[in-house]
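[1] here is my input, please return the structure:
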Amino acid sequence: MSDTTANLRHKIASAGDLQAVVRTMKSLAASSINQYEQSVRALGDYARTVELGLSICFRAIDPVSAANGAGQGADAGVIGAIVFGSDQGLVGQFNDRVADHAVKTLAGLTHQVQDAARRQPRVWAVGERVQARLADAGLAPTGHFAVPSAVAAITALVGEILVATEAHQRQSEFSVLYLFYNRPSSAAVYAPVDQRLLPLDDSWRRSLTDAPWPTNNLPEVIVGDTEANRGANRGADTATLRALIREHLFVSLFRACAESLASENASRLAAMQRADKNIEELLETLNATFHQRRQSAIDAELFDVIAGFEALAKPRRSAQRR
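    Here you go, the predicted structure:
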C-alpha cells in the first residue's frame, strides 16, 4: 500500500488545518466586501454635493475657463493612466483582467497619436501584482503605489496619487488621464472598466450645466459685499471651480479604489469557495481511503488471529481423534 493509515491520518489533519485557514479567509473577504461597498454608498451624497457645486460654476464660467480649470493645456497626445490591482495573490484572474483591459484600451488610444515619441503612455500601478502584469505587457509603470489594507487608508493613497499625477501634469508629461479598475457587478462577479478622469468629459459637463437646480434659489460664489470684492468674483469663481474639480478627482479616485478593493475581495472569496469545495472533496476521498485501509488492516488482523487459532486447534483435534 502506498499510503499507510498514519500517513493518511497526517494528510487528513493537514487538509483540515488548510480548510480552517480557507474558511477564515472567506469570512474576512466577505466582511471586507461589505465595508468597501458601504464606503462607496456613503460617498454618494458627497459626490452629489460636488456635482451640484460644479454645475453652478459651469453656468457662471465660460467654456474656455472651465476647460482650463478641468485640466487641459498640456501637450496633446500624451496619455496618463492609473491601473488599480492587488498586492496579494489568491485573487484568480483579477489582475490579469484589468491589466489586459488597460493594455488593449491604451493601445487603441495611442494608435491615433501621430508623434511616435508620445505613444508611450505614463502609467501608475496600484498594486505589485498588476505592476508585474503591465511590465510583462510592455507598459513599464512610471510609478507604483501600495494597495490600502482598509477603508481608512484609501484617503492617504488618493492624496499620494493626486500629488504624483499633478507633478507630472505640470511638466506637461500627459494631457489625458484615465482610470482602469475592476468594478463589482453582482455577488462575486466583477468586470474591468475605464474612466477618463481628465480633462472632464464635455457631455458630462453639459449635463451638469443643463441639470435643473433642486430648489428655486440658485447659489453663487461671493467673496464680500464691497465694491472691490464684487470685481473679484470672477477670480473667486475660477478658484472655486478648481477646488471643486480637485474634490471631483478625489471622489473619482476614492470610488475607483474602493470598488477595486471590493472586486478584489469578491475574487478572493470566489477563489476561497472553490478551494473550500476542493478541500472538502479531498477530505471525503482521504477519509474514505483511510477507513478502507483501516478496515483492511482490521480484517487482516482478524484473519491472522483466526489462522493462528486454526493452527493451534488442528493438533488438538488430531489428538482427540486418536
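[2] going forward, measure contacts between C-alpha atoms and count neighbours the same way
    Noted.
[3] quick check, central residue of the protein?
    Nearest to the mean C-alpha position of the chain, by C-alpha atoms, centre = their mean, lies Ser260 at 2.7 Å.
[4] one more, so I can put them side by side:
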Amino acid sequence: MSGKLGEIEARIGATHQLEAVVGAMRAIAAARARDAHARLAGIRACAAAAGAAIGDVLAFDPSSASTSATHADEGAEVCIVIGAEQGFVGGLNDRIADEALRRPLASPRHWLLVGTRLASACAERGMGEAWSVPMAAHPAAVPHLAARVSDALYARLADGERATRVTLTHALPGESRLRIVQRTLIPFDFARFEVTPRALPPLVNVAPARLLSGLVGLYVSFELCEALMLAFAAENEARVRAMLAARTNVRQRLDTLSQQYRAMRQDEITSEIVELTTGREAAQRTRD
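    You can find the predicted model right below:
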C-alpha cells in the first residue's frame, strides 16, 4: 500500500510543478500582450502623421490620387495572413487559416504567411506554395518583421503577374470571443483621409504623384506594423486564456489526486489498526 501512496505523492508533486509552469507561461503571455498594447499608440500616431500628409497632397493636387489607383480585377491578389508562432493558443491558427481560405478563388493568389504554426495549418488545408516568415518573438521585433513583410509584398506587386489587390487577415485582441478580421490594403482607399484646402499650397520638391506614392507606401507599412502588433497581442491573449483553462484542469487533477491520496492513506491506517488489534488479540490468547 505504501508503494501506491508514494506513486500518488510523486504524481501530486509533478502536477504542482506543471501548475507552476502554466502560471509562468500565463504571466509571460500577459506581460507581452500588455507591452504590445502599449506600443500601438506610437504606431497609430505615425500612421496618423502619414495620413495627414496624404490629405495635404490631395488638397492641392487631387488628380495625383487617380494616377496612383489600380484596378483590382486586372491582376493577381496578394494575401497576407498573420497567425501564431508558438503553440498553446487553442484553435487560433485553425480559425485564421479557415478564414483566409474561405473566399472562393477568383484570381491567382500569392500567399504571405506570418507564423510557423499558421503555415503548418495552411499546409494541412492544401494551400499551395507560400512565402512564410516566423512571427515576432517579442513586441520590439515587430517593426523589423513589418519591414520584411513589406519587402516581400512590394516584390510581388512588382513581378510579372501584376498583383493589384492586397488583403490582410489577422486576429484582434481584447475580445471575449476570438475575432478574425480581413481587410483590403490595396486598392488604396483615399476617401478615408481628411482633405482640408489651403490658401497657399505647401512647397514640394517632387511631383505630387510621386510624393503621394511614397506616402501611400509608408502608410501601408504602418498598417502592416499595426496589424502585426495586434496579431501578436491576440496570440498572447489567446495563450493567456488557454493557460487559464489549463490551470483549471490542473487544479481539478490535483483535487482528484488529493482525494485518492487521502482515501488510500485512510485505508492504510485502517489496515494498520486492524493488524495491531489482531496481533494484540492473538498475543492475549497465547498468554491465556
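[5] re the thing from before, helix, strand or coil: sort out the residue nearest to the centre of the first structure for me.
    helix (DSSP: H, G, I helix; E, B strand; the rest coil).
[6] need the contact list for the equivalent of it over in the second structure.
    Mapped onto the second structure by TM-score structural alignment, Ser260 of the first structure lines up with Ala231. Going by C-alpha atoms under 8 Å, 6 or more residues apart in numbering, Ala231 of the second structure touches Ile82, Gly83, Ala84, His170, Ala171, Leu172, Pro173.
[7] which ones among these map onto strands?
    Ile82, His170, Ala171, Leu172 (DSSP state E).
[8] ok, and the most crowded of the residues you listed?
    Ranked by the number of neighbours (other C-alpha atoms under 10 Å), those place Ile82 first, at 32 neighbours.
[9] counterpart of that residue in the first structure?
    In the first structure, Ile82 of the second structure lands on Phe84 (TM-score structural alignment).
[10] can you check His110 of the second structure too?
    Residue pairing (TM-score structural alignment): His110 of the second structure is matched to Arg122 of the first structure.
[11] that match and Ile79 touch, don't they?
    Yes: using C-alpha atoms under 8 Å, Arg122 of the first structure is in contact with Ile79, at 6.3 Å.
[12] joint contacts of those two?
    Phe174.
[13] which stretches of the second structure form strands?
    Using DSSP E, strands in the second structure cover 77-82, 109-114, 131-133, 165-172, 179-186.
[14] dump the ones you listed to CSV, plus distance to Asp98 of the second structure.
    As requested, the strands of the second structure are arranged in CSV below (distance: least, C-alpha to C-alpha, whole Å):
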stretch, distance to Asp98 of the second structure
strand 77-82, 11
strand 109-114, 13
strand 131-133, 17
strand 165-172, 11
strand 179-186, 10
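[15] tell me the most buried of those?
    Highest mean neighbour count of these: strand 77-82, a mean of 26 (counted as mean count of other C-alpha atoms under 10 Å).
[16] which residue ranges form the helices in the stretch 101-250 of the second structure?
    For the stretch 101-250 of the second structure, helices defined by DSSP state H, counting those that start in this stretch occupy the ranges 116-124, 142-157, 208-287.
[17] who are the packing partners of the first one?
    With contacts defined as 3 or more C-alpha pairs under 8 Å, 6 or more residues apart in numbering; DSSP states H and E, helix 116-124 of the second structure has these neighbours: helix 92-100, strand 131-133.
[18] distance to Arg192 of the second structure for the ones you listed - can I get that in a markdown table?
    Formatted as a markdown table, those follow (distance: least, C-alpha to C-alpha, whole Å):
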| stretch | distance to Arg192 of the second structure |
| --- | --- |
| helix 92-100 | 25 |
| strand 131-133 | 31 |
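[19] deepest of these, which one?
    Sorting these by mean neighbours (by mean count of other C-alpha under 10 Å), the first place falls to helix 92-100, with a mean of 21.
[20] in the first structure, what range does it match?
    By TM-score structural alignment, helix 92-100 of the second structure lines up with residues 94-102 in the first structure.
[21] average offset of the matching stretch relative to the second structure?
    Aligned to the second structure and superposed, stretch 94-102 of the first structure gives a mean residue distance of 0.8 Å (mean C-alpha distance after the TM-score superposition for the first structure).
[22] quick one: residues in contact with that stretch.
    With C-alpha under 8 Å, 6+ apart, stretch 94-102 of the first structure has contacts from 83-86, 129-130, 133-134, 180-182, 191-194, 263-264, 267.
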